[in-house]
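> only the shape, not the letters, is given here:
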């Protein structure tokens, strides 16, 4: 009896370890790892990566809830609708996270090719457009729908903060936190490539 329990416990541990390793290989987990590893060196970038992950989780939750709500009337027990919702949510989370990692890689490549002054100009333009778009949305949104505008507002605030931090960190040598732009871009590209291969 004891040997049977030990075998079952060992198999459960092995299954748990396999699920954990599989979860670590997902793009969502890699975003979380990137945010955790960057929190001490570049905390603002880590916060933005974490915000990107939260946005991916929000999309996944919305997709999963939509699928669950659509299939619930046809599911007598609700189990099938719940499973379908979970599968849809996980699939959307992974696709959104993979897209985010691809965008980050492309952004770093663009930064390397264009240089810090042009990157700052692009960030300023993006911040202005985001502020205008968010302001227009808030103007058109009724009080009952303000909760739905929280994510765009947070995203716009993060972009403005990133622009201000970038200008100080890479274009003001007198700033105490002044950094080498090219070194940071190369290091970030290598870090993302290692993360993409699960290292």
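Thanks, I have the structure now. Every value quoted in this text rests on a predicted model; they were computed, and no experiment measured them.
> could you use CA atoms for every contact and neighbour count after this?
Noted.
> tell me the buried residues in the helix ranked longest in the chain?
Within the chain, and with DSSP state H defining each element, the longest helix by residue count is helix 79-114. Using 16 or more other CA atoms under 10 Å as the burial criterion, the residues of helix 79-114 that qualify are 81-82, 84-90, 92-98, 100-101, 104-105, 108, 111-112.
> got another one to weigh against that:
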């Protein structure tokens, strides 16, 4: 990203992921009380898309924060090739990372989409985005053998997968970086 992008990223308001997820849980509970259909409860409507993207960005970054032992802030900022931006503070300096969020949707929304199809489209969608981290939300009740996925060569900063491990969404899995040889899983708790 160029200096102008970094300057603009520095003007955004970032919220630490644990704090943000706790606040979002309260909002989700309020929304879903008034929206009985399952699609609404999963934040799968036009009205809740921004909230879902912010939540997914916070979940991805919270998993990364737990893995690295760092605090990561996140902001929802849609641009031509990202949905959100993460901020990490190291030695008093801010480092910004654009985030692109994808989703493996529930079967009842689109059963034809496969995780491999999503992955296969990434190199052509983001041909020169070396700082971009792509996070794919696993929003489907399924088991995934990550070692059986075909991860093509691509010019992005990182590729991670995340999804709830328990039906009550109290535990989550983060797997990646799929572009490195050290890809592994981290289990983390949704903040109380």
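Yes, it's here. The structure displayed is predicted, hence computed values, not measured ones.
> tm score of chain vs chain?
Counting by TM-score structural alignment, normalised by the length of the second structure, the TM-score of this superposition works out to 0.27. Behind it: 73 aligned residues with a CA RMSD of 4.8 Å.
> buried by neighbour count: which residues of the longest helix belonging to the second structure qualify?
If you go by DSSP H, the second structure has its longest helix at helix 49-68. Within helix 49-68 of the second structure, the residues that count as buried by 16+ other CA under 10 Å are 50-66.
> list the contacts of it.
Counting contacts by CA atoms under 8 Å, 6 or more residues apart in numbering, the residues outside helix 49-68 of the second structure that touch it are 17-18, 20-21, 24, 43-44, 71-76, 83-84, 86, 99, 101, 135, 137, 160, 162, 172-174, 186-188.
> got a list of contacts for the helix or strand just after that helix?
Towards the C-terminus, the helix or strand next in line after helix 49-68 of the second structure, according to DSSP states H and E, is strand 72-79. Identification of contacts with strand 72-79 of the second structure by CA under 8 Å, 6+ apart yields 12-17, 50, 53-54, 57-58, 61-62, 65, 83-89.
> how big is the angle separating strand 72-79 of the second structure from helix 49-68?
140 degrees (axes from the mean of the first three to the mean of the last three CA atoms, to 10 degrees).
> packing partners for the longest helix of the first structure?
Counting contacts by 3 or more CA pairs under 8 Å, 6 or more residues apart in numbering; DSSP states H and E, helix 79-114 of the first structure is packed against helix 27-38, helix 43-71, helix 181-196.
> so what touches the first one?
Going back to what we said before, that points to helix 27-38 of the first structure. Here helix 27-38 of the first structure makes contact (CA under 8 Å, 6+ apart) with 23-24, 45-47, 49-50, 53, 93-94, 97-98, 101, 192, 195-196, 198.
> drop anything exposed from these.
Using 16+ other CA under 10 Å, the buried ones in those are 45-47, 49-50, 53, 93-94, 97-98, 101, 192, 195-196.
> return the member of the residues you listed nearest to residue 171 of the first structure.
For residue 171 of the first structure, the nearest member of these is residue 45. The distance, counting by CA to CA, is 16.9 Å.
> please tell me how far residue 196 of the first structure sits from residue 102 of the first structure.
Between residue 196 of the first structure and residue 102 of the first structure the computed distance is 10 Å (CA to CA, to the nearest Å).
> same check, this time on residue 153 of the first structure
If you go by CA to CA, the gap between residue 153 of the first structure and residue 102 of the first structure works out to 23 Å.
> residue 47 of the first structure too?
Distance of residue 47 of the first structure to residue 102 of the first structure, given as CA to CA: 18 Å.
> same check on residue 165 of the first structure?
Taking CA to CA, one finds residue 165 of the first structure at 23 Å from residue 102 of the first structure.
> just residue 80 of the first structure next, same as before
Distance from residue 80 of the first structure to residue 102 of the first structure, counting by CA to CA: 33 Å.
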